[in-house]
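**Student:** Structure for this input, please:
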Amino acid sequence: MAPDQAAQSVGPETTCPMSPEQARYLGTVMRRSEGDEVRLFNARDGEWLARIAGLRRDRGTFILQTRLRTPEQEAGPVLAFALLKRDATDLVIRMGTELGVSRFIPLITERTVGQRVNGARLDSIATEAAEQCERLSVPVVAEPARFMDFLGAWNPENTLFTAVERLGEREFSEQPDKKPDEKQIGTFAGARPGDGILTGPEGGFSTAELDAALARPFVTPITLGNRVLRAETAVAAALALFDARIRNA
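**Tutor:** Down below sits the predicted model:
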């Protein structure tokens, strides 16, 4: 959990107030009490060992003791994904947070099933996932964007790795520079922090959408193997491959 502290310097013996949710969780779920030690972390202050100085039903305080980790920047990608059914979208946010996504961009495509999202709910899922995996930062979940608007707004200095089903069967006669090298398929060659991953909806992108994406010079098509994956599985596979590439670069 992250200390709910205003933007100011912190150090040993700094007092941090709990949010009502934190107080209820610690007292009711975790059965913690005054004097117990917990770990607090956020992107600005890093991770601290802290002591519960007071705890009531919906309020309490922490006292910082020792810094365990200094702040660090996430090296993960931007994940642009076609909105899925609610449970699948929740899973994408949870897995993506644990696998290092820096920012989520939900997309509305031609085959998108659901186009309404509860932003507060997705933010809460991302926060819980960050706490679960002891990640210092919580990724931003952007408002849903339409596919073509997203392509138009993408920073061309960053590569957008686009997962394409049956990539080896696709015709690249009009775009020979986009034909993938078999040795590079799925390897995220040249990937850097800040690059993007684009995954499609149930049923995949339409032909028009793929043509529009592949026409952009910043788009690099990739395949995630010779199996047709569920949309949420494709997200997990792509993120794991990207993370492995960045860490081993």
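
**Student:** from here on, contacts and neighbour counts on C-alpha atoms
**Tutor:** Noted.

**Student:** all strands for this protein, in order.
**Tutor:** 15-17, 37-42, 46-55, 60-69, 78-82, 103-108, 140-141, 145-146, 160-163, 196-199, 219-222 (DSSP state E).

**Student:** Select, out of these, the one closest to Lys183.
**Tutor:** strand 219-222 (11.1 Å; C-alpha to C-alpha).

**Student:** thinking again about what came up before, may I see the strands of the chain organised as CSV, with mean neighbour count added?
**Tutor:** Shown next, in CSV, are the strands of the chain (neighbours: other C-alpha atoms under 10 Å):
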stretch, mean neighbour count
strand 15-17, 20
strand 37-42, 21
strand 46-55, 21
strand 60-69, 19
strand 78-82, 26
strand 103-108, 23
strand 140-141, 18
strand 145-146, 16
strand 160-163, 24
strand 196-199, 25
strand 219-222, 24
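
**Student:** Same list, those, but as JSON lines with distance to Arg247 please.
**Tutor:** What follows is the strands of the chain, written out as JSON lines (distance: least, C-alpha to C-alpha, whole Å):
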{"stretch": "strand 15-17", "distance to Arg247": "34"}
{"stretch": "strand 37-42", "distance to Arg247": "22"}
{"stretch": "strand 46-55", "distance to Arg247": "21"}
{"stretch": "strand 60-69", "distance to Arg247": "19"}
{"stretch": "strand 78-82", "distance to Arg247": "16"}
{"stretch": "strand 103-108", "distance to Arg247": "18"}
{"stretch": "strand 140-141", "distance to Arg247": "22"}
{"stretch": "strand 145-146", "distance to Arg247": "30"}
{"stretch": "strand 160-163", "distance to Arg247": "17"}
{"stretch": "strand 196-199", "distance to Arg247": "16"}
{"stretch": "strand 219-222", "distance to Arg247": "19"}
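
**Student:** Figure out which of those is closest to Glu134.
**Tutor:** That would be, of those and by C-alpha to C-alpha, strand 37-42, which comes in at 7.7 Å.

**Student:** next one: that closest one to chain centre, how far?
**Tutor:** 21 Å (C-alpha atoms, centre = their mean, to the nearest Å).

**Student:** Asp123: which of the strands of the chain is closest?
**Tutor:** strand 140-141 (6.4 Å).

**Student:** To compare with the earlier structure, here is another sequence to fold:
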Amino acid sequence: MSHYDFSAQRLFVDDALAPGVDIAPPPEALNYLLNVLRLRGGDAILLFNGRDGEFLAHVAETTRRSAKLRVDRQTRPQTAPADLDYCFAPLKQARLDYMAQKATEMGAGRLVPVITRRTQVRRVNSARLRANAIEAAEQCGVLVVPEAPEAMELDDFIAAFPADRLLVFCDEDAPIANPVEALKGRTGKGVSVLVGPEGGFDDAERAAIGRLSNVARISLGPRVLRADTASVAALAIVQATIGDWCGNHL
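**Tutor:** Prediction:
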């Protein structure tokens, strides 16, 4: 990724990608292609769909209201999604948009809304969550777009949590102050990072989370972080300690 051309324009598409395939961009992408990027016949663009890798394509045909993109060749093979879930109490919309974008950039494979007793926003627009993840992937060279399942209650999340999966629980009362030390040597079949709402988890919720079989409680430092800031801090700690920043693939 260090030699990646970040000036290249990228577009996510749902279509299957292969050399010679023609792609008709969806209506929501046409304005971006024709009026923002001002692409014209012969201009190049990179396409990806989260399944087939990244491909170089060019504008084969354009009118005032339509465009056709022709796929030329693959530029990068598809990367496997990380088995890294970012689980969060839903936020108000602008901050939720930011969180979805940053979690995507940090390598999360799924964005999982979890409803707690102190959650202020109890409904999540999954389509908007995914749209923000796609936008972040387009801008930062990511080939995998995180899944965005429907919101679930914390009790259901705990009941369904696999015994062999590692839960990284962001807890202001974690017994080890240094989060790197708290994660050192911790493993599991995949990792889920859980961040609570403004005001934190209540005592009953914290006790229920603590009863799971493979929990690493980590502190995010001496300052109170907003939940959207906590997303970046927690995922950075995980990636730097047990994730792909240190050569591991979760």
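
**Student:** Can you give me the TM-score here?
**Tutor:** Once the chains are laid over each other, their TM-score by TM-score structural alignment, normalised by the length of structure 1 reads 0.87; 235 aligned residues with a C-alpha RMSD of 2.0 Å.

**Student:** Helices of structure 1, residue ranges please.
**Tutor:** 20-24, 86-98, 119-132, 147-153, 207-214, 231-248 (DSSP state H).

**Student:** ranking these by burial, who's on top?
**Tutor:** helix 86-98 (a mean of 20; mean count of other C-alpha atoms under 10 Å).

**Student:** Straight-line length of stretch 31-43 of structure 1, end to end?
**Tutor:** Terminal residues of stretch 31-43 of structure 1 lie 27 Å apart, using C-alpha to C-alpha, to the nearest Å.

**Student:** Could you tell me where that stretch falls in structure 2?
**Tutor:** Aligning stretch 31-43 of structure 1 against structure 2 (TM-score structural alignment) gives residues 38-50.

**Student:** How far off centre is the matching stretch?
**Tutor:** Using C-alpha atoms, centre = their mean, the offset of stretch 38-50 of structure 2 from its chain centre is 23 Å.

**Student:** do stretch 109-120 of structure 1 as well
**Tutor:** 17 Å.

**Student:** which position in structure 1 aligns with Ile218 of structure 2?
**Tutor:** With TM-score structural alignment as the criterion, Ile218 of structure 2 matches Ile222.

**Student:** hmm, who's touching the match of stretch 31-43 of structure 1?
**Tutor:** 8-17, 32-34, 54-62, 78, 143-145 (C-alpha atoms under 8 Å, 6 or more residues apart in numbering).

**Student:** check contacts around the one residue sitting closest to the centre of structure 1.
**Tutor:** What sits nearest the mean C-alpha location of structure 1, by C-alpha atoms, centre = their mean, is Val101, with 2.9 Å. Listed by C-alpha under 8 Å, 6+ apart, the contact set of Val101 of structure 1 reads 74, 76-79, 139, 239.

**Student:** my read: the match of Ile218 of structure 2 touches Ala189, true?
**Tutor:** No: using C-alpha atoms under 8 Å, Ile222 of structure 1 is not in contact with Ala189; the gap is 10.0 Å.

**Student:** residues touching the aligned residue in structure 1 for Val114 of structure 2, list them.
**Tutor:** With TM-score structural alignment as the criterion, Val114 of structure 2 lines up with Leu107 in structure 1. Leu107 of structure 1 makes contact with 80-83, 144-147, 150, according to C-alpha under 8 Å, 6+ apart.

**Student:** Dump the residues you listed to JSON lines, plus distance to Ser124 of structure 1.
**Tutor:** Formatted as JSON lines, the contacts of Leu107 of structure 1 follow (distance: C-alpha to C-alpha, whole Å):
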{"residue": "Ala80", "distance to Ser124 of structure 1": "19"}
{"residue": "Phe81", "distance to Ser124 of structure 1": "18"}
{"residue": "Ala82", "distance to Ser124 of structure 1": "20"}
{"residue": "Leu83", "distance to Ser124 of structure 1": "17"}
{"residue": "Pro144", "distance to Ser124 of structure 1": "17"}
{"residue": "Ala145", "distance to Ser124 of structure 1": "20"}
{"residue": "Arg146", "distance to Ser124 of structure 1": "23"}
{"residue": "Phe147", "distance to Ser124 of structure 1": "25"}
{"residue": "Phe150", "distance to Ser124 of structure 1": "24"}
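
**Student:** Spatially, which two of these are the most separated?
**Tutor:** Across the contacts of Leu107 of structure 1 (C-alpha to C-alpha), the longest gap, 13.4 Å, separates Leu83 and Phe150.

**Student:** one step back: distance of the match of Ile218 of structure 2 from Asp181 of structure 1?
**Tutor:** In this structure, Ile222 of structure 1 and Asp181 of structure 1 are 10 Å apart, going by C-alpha to C-alpha.

**Student:** Repeat that for Arg116 of structure 1.
**Tutor:** Where Asp181 of structure 1 is concerned, Arg116 of structure 1 sits at a distance of 38 Å (C-alpha to C-alpha).

**Student:** One more: Arg94 of structure 1?
**Tutor:** On the measure of C-alpha to C-alpha, Arg94 of structure 1 and Asp181 of structure 1 end up 32 Å apart.
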